[in-house]
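1. sequence plus predicted model, see below.
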Amino acid sequence: MNEPSYQEKFWQIISLIPSGSVATYGQVAELAGLPSMARAVGRTLSQLPKDTQLPWFRVINAKGEISFPKDSPPYQRQRSLLEADGVVFIRGKVSLRQYKWQP
């Protein structure tokens, strides 16, 4: 049996992030067993099809921020998806203490 690709491992982890929670790029990489590949998580997400069902928007950076440039359309889209999920932003940040997924 073939070992899943690192992208598949990331997708599997991201698919488990529950509504109202976030995970960091590094956390996804670590849970996938690839702790040094946080940047690859971001690359993998950037290559998802537009109509993906994967909750990609629940992955944010280690500072609790969305990685897209503020005020860009992708930033606004990710922020509104997270807010619809019940995640609260304070001064542009998400409280990782409060919202970070603890599998």
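-> Happy to help now that I have it.

2. going by C-alpha atoms from here, please, whenever you check contacts or count neighbours.
-> Fine.

3. number of nearby residues for the closest residue to residue 88 other than its chain neighbours?
-> Nearest non-adjacent residue to residue 88, counting by Cα to Cα, 6 or more residues apart in numbering: residue 94, 6.3 Å away. Using other Cα atoms under 10 Å, residue 94 has 22 neighbouring residues.

4. do the same with residue 91
-> 7.

5. what do you get for residue 66?
-> 22.

6. what about versus this one:
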Amino acid sequence: MPAQHRPAARPDSPAADRADDPVCDPDAIPDFAERVLDVAERIPPGRVMTYGDIAEWLADGGPRQVGRVMALYGGAVPWWRVIRADGVLLPGSERRALEQYRAEGTPLREAARTTAGQAVPRVDVRRARWDGHSD
């Protein structure tokens, strides 16, 4: 997705003064965020990458920085394909993510927890993980 179609960085970010953080440094936000979102867009349907996988693939930042980018800008890309390392679905987004996983045939595992009285499966990371090259 071209940069001009993505939301602008939030200047009121509470961590905006942390210049050593590639997500929080106002000069680094656009480039780092664009690179994270570009990787997220490349993940094929039915496959996933963890926050740490993306940071490692980019050789920049870490899982928390990638997570921050996804929290701020991820709505513009297939956000459900970027997950926690344990495969547990993020609270509050379980239903929407689960719909996408089922539609795409993403491998799932037994319920990790319950939400609103319903069992919520998790992504089978071992089977669904994308290495950034194949597919």
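-> Looks like it came in fine. Only a predicted model underlies this, so the values are computations on that prediction, with no experimental measurement involved.

7. aligned to the residue nearest to residue 88 of structure 1, what sits in structure 2?
-> Taking TM-score structural alignment, the alignment pairs residue 94 of structure 1 with residue 123 from structure 2.

8. contact partners for that match?
-> 87, 88, 89, 106, 107, 108, 109 (Cα atoms under 8 Å, 6 or more residues apart in numbering).

9. wait, the fourth one sits on residue 44?
-> No: the pair formed by residue 106 of structure 2 and residue 44 falls short of the contact definition of Cα atoms under 8 Å, at 10.2 Å.

10. more neighbours, these two?
-> For residue 106 of structure 2 versus residue 44, neighbours defined as other Cα under 10 Å are more numerous around residue 106 (20 against 16).

11. shouldn't the more buried one be within a helix?
-> No: going by DSSP: H, G, I helix; E, B strand; the rest coil, the assignment for residue 106 of structure 2 is coil, not a helix.

12. in space, what's closest to it - neighbours in sequence excluded?
-> residue 46 (4.0 Å).

13. still on that earlier bit, now the buried members of the contacts of residue 123 of structure 2.
-> Neighbour counting with 16 or more other Cα atoms under 10 Å marks 87, 88, 89, 106, 107, 108 as buried within the contacts of residue 123 of structure 2.

14. name the nearest residue to the third one, sequence neighbours excluded.
-> Just to be clear, that refers to residue 89 of structure 2. Per Cα to Cα, 6+ apart, closest to residue 89 of structure 2 is residue 122, 6.0 Å.

15. fine, thanks again, bye for now.
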